[in-house]
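>>> Structure for this input, please:
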Amino acid sequence: MIRFICVAIFLVVFLILSIPVFFVEWLIGKKNRETRDFSSLRIVQWGFRCILRIAGVETTVIGLENVPDEPVLFIGNHRSYFDILLTYSRCKRLTGYVAKKEMEKIPLLSTWMKYLYCLFLDRHDPKQGMKTILTAIDYIKRGISICIFPEGTRNSGEELSLLPFKEGSFKIAEKTGCAIVPISLNNTAEMFEAHFPKIKKTHVVIEYGAPVYPKDLDKETRKHLAPYFEQIIKETIQKNVEIV
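From the prediction side, this is the model:
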C-alpha cells in the first residue's frame, strides 16, 4: 500500500508542477514545434520512469533493437495501466497512444497527452472512431508513430489469454504502408490490477517483435491482419512465461 500512496503523491505533484511547464512548453512551441514535441516527450518519459522506480518494477526487455528508426504502428496485448508507462518510457521517436475517450476528461494529464499526439477513441461511436483512425494515419505520414492495443480494452482474464484483436486497429498500417511492431507484455497485471489497490514489486517481460510490413505478406494474410498478429503475440507471451 505504501507504493500506491507514493505513486499517487508523485503523480499529483508532477501534474500540479506541470502547470507552469505547460506555459514554457507552449512558448517553446511558438518558436520551434519539433523542439517542444521532444521536450514534452522527455519530460513525460522521466515522470514515467520515476513512477516505475517507485513501483519497484524489474523489467526484462527483449528485441528493442527491432524497432526501426521510422514511424511505425506498435500493437500490443493490454493487461495493466502500467503497460503504457512501461512502453512509452522506451519510445525513441514521437509516439501517440490511442486511449479511451474517458481519458480526455482528466485535467492536466489529458493536456500532456494532447501535447504528445495521443488520440482519444470513442469505442461506442463508429463514426468518431473512424475519424480517430484517420487522424492516426495522418500522424504516421507526418513521422509520428502510433501505439494501439487491438484488444480494445484491458484484458482481465487469465495471464496468457488474449481478447480478440480488432481489425480496425490495423487500418493505420494498411493505409500508410508503415511497419507493424508487435509488443508482447508478460506479468504486468501483477504490478497492480491483480491485487488492487496495492502496487507490488514485480518482474515483467517486454518483447519487441521484428517489424512486419503489410505489403510483404501474402494477400490472404493482409486481409486478416488481426488474427495474424494476435497469434504472434500469443506465442511470444507463452514463450516468455518461463523468463518471468
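>>> all contacts plus neighbour counts: C-alpha atoms, from now on.
Fine.
>>> end-to-end on stretch 144-157?
End-to-end span of stretch 144-157 (CA to CA, to the nearest Å): 32 Å.
>>> Before we compare anything, build this one as well:
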Amino acid sequence: MAPPAWRRWPWLALNGVQLGFTLFWTAGWICLALLLHALSGGARRLPLRMASRCWAPGLLGGAGARLEVEGLERVDWTRRYVLVANHESVIDICALFRAVPVPLHFLLKQEMAQVPFVGWYARAMGMVFIPRDNRRAATASLRRAADLVRGGAILCVFPEGTRSRDGGVAPFKPGAFQAAIDAGAEVLPVALEGAGAVLPPEGAFRVRPGTIRVRFGAPLPLAGASGPYDRQALAERARAAVLALLRGA
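Okay, here's the model as predicted:
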C-alpha cells in the first residue's frame, strides 16, 4: 500500500530542492571547467580532475550518498585500462569519477552529446560518443576510443548498453571490448552497488540517502594460454568478474 500523500510531500519538496541543486551545481562547475580549458589552451587534466574532486563529491553529498571504494590496491594506475562496469543509475558516473584516482574518460551514447552543459563538457574533454543505430559510425567511434586509450587515457564503458531496471546485470555487448583489443589495454572490471537505490533509473527525479559501493577487480589480460581472446570472450570474462565482485568474491 502506498503511503499517504502527506507523508510524501516532504520527500517531494526535498527532491525538488535536490534537483535544482543538481542542475545549478552541474552547470556552474562545467562553465568553470570549460573556461579553464579555454584559458589553458585546451589542456584537459585540470578540468577532468575538477569533475572528480569538486563536481562529483558535491552531487553525491547533495544526494545523501555515502561512497565506499574497495580494491584500489589491485590496480596499477600508471597502466592503460578500459574500465567496464555494470550500470544502475546516472549517478554511477559521479561515483566513478570520485572513485578512480586518475583522470577518467567515458564512452557515452550519442544522445548525450545533445544534453546542454554535460554534452559540451564531454566533447571538450575528448570523450567518445557512440551511436546505437549506425554500425559504421559506431565502428568509427570505437576506433576513436582505442586512439584515446593508446594516448594514455583511462576509458570507462558501460557494456550493458543501458541502465538496469531490475538490479540484474545484462549480457555485456562485445563491441566495446574492441577498443581494449585495438589499444592493447587490459580490461578492468568494476562493480557498482547501491546506486540504483540512491537514484532509481526510472520515473521522476527521486533521491534517497544510501551507500554506493565501487569495487575494483583484478585487471583481465587480453590473452590466455591458448592465445588472444576475441571480444566476445573478453565480454563474457568481464561480466563474470563483475558478477563475482557483486557477490563479494
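>>> Give me the TM-score for these two chains.
Superposed pair, TM-score by TM-score structural alignment, normalised by the length of the first structure: 0.87. Supporting alignment: 233 aligned residues with a CA RMSD of 2.1 Å.
>>> Secondary structure class of whatever residue of the second structure lines up with Ile84 of the first structure, three-state.
Ile84 of the first structure maps onto Ile93 in the second structure, with residues paired by TM-score structural alignment. With DSSP: H, G, I helix; E, B strand; the rest coil as the basis, Ile93 of the second structure sits in helix.
>>> Tell me which residue is most central in the second structure.
Geometric centre of the second structure, nearest residue: Ile93, 3.8 Å, by CA atoms, centre = their mean.
>>> Confirm that Gly96 of the first structure sits in a helix.
No: per three-state DSSP, Gly96 of the first structure lies outside any helix segment and is strand.
>>> Spatially nearest residue to the equivalent of it over in the second structure, not counting backbone neighbours?
Matched across to the second structure, Gly96 of the first structure falls on His105, judged by TM-score structural alignment. Among residues not flanking His105 of the second structure along the chain, Leu155 sits closest, at 4.8 Å (CA to CA, 6 or more residues apart in numbering).
>>> mind checking the SS state of the equivalent of that neighbour over in the first structure?
Under the alignment (TM-score structural alignment), Leu155 of the second structure pairs with Ile146 of the first structure. Per three-state DSSP, the local secondary structure of Ile146 of the first structure is strand.
>>> my guess is Ile146 of the first structure contacts Arg93, does it?
No: the pair Ile146 of the first structure / Arg93 is not scored as a contact, 10.1 Å apart, by CA atoms under 8 Å.
>>> Who has more neighbours out of those two?
For Ile146 of the first structure and Arg93, the more surrounded residue by other CA atoms under 10 Å is Ile146, and the numbers stand at 25 against 17.
>>> which parts of the longest helix seen in the first structure are buried?
Using DSSP state H to define each element, the first structure has its longest helix at helix 2-31. Using 16 or more other CA atoms under 10 Å as the test for burial, helix 2-31 of the first structure gives 3-4, 7, 10-11, 15, 18, 22, 25, 28.
>>> name the element the equivalent of Phe129 of the second structure over in the first structure belongs to?
Counting by TM-score structural alignment, Phe129 of the second structure corresponds to Phe120 in the first structure. For Phe120 of the first structure, the element it lies in under DSSP states H and E is strand 119-121.
>>> That strand vs the second structure, average distance?
Superposing on the second structure and averaging over aligned pairs (mean CA distance after the TM-score superposition for the first structure), strand 119-121 of the first structure comes out at 1.2 Å.
>>> Figure out how far that strand is from the centre of its chain.
Strand 119-121 of the first structure sits 12 Å away from the centroid of its parent chain (CA atoms, centre = their mean, to the nearest Å).
>>> so what does it touch, helix or strand wise?
Counting contacts by 3 or more CA pairs under 8 Å, 6 or more residues apart in numbering; DSSP states H and E, strand 119-121 of the first structure packs against strand 95-100, helix 126-141.
>>> which outside residues touch it?
With CA atoms under 8 Å, 6 or more residues apart in numbering as the contact definition, strand 119-121 of the first structure has outside contacts at 96-104, 113, 128-129, 132, 136.
>>> In PyMOL, select just the buried ones from these.
In PyMOL, a selection of the buried entries from those looks like this (16+ other CA under 10 Å):
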select buried, resi 96+97+98+99+104+113+129+132+136
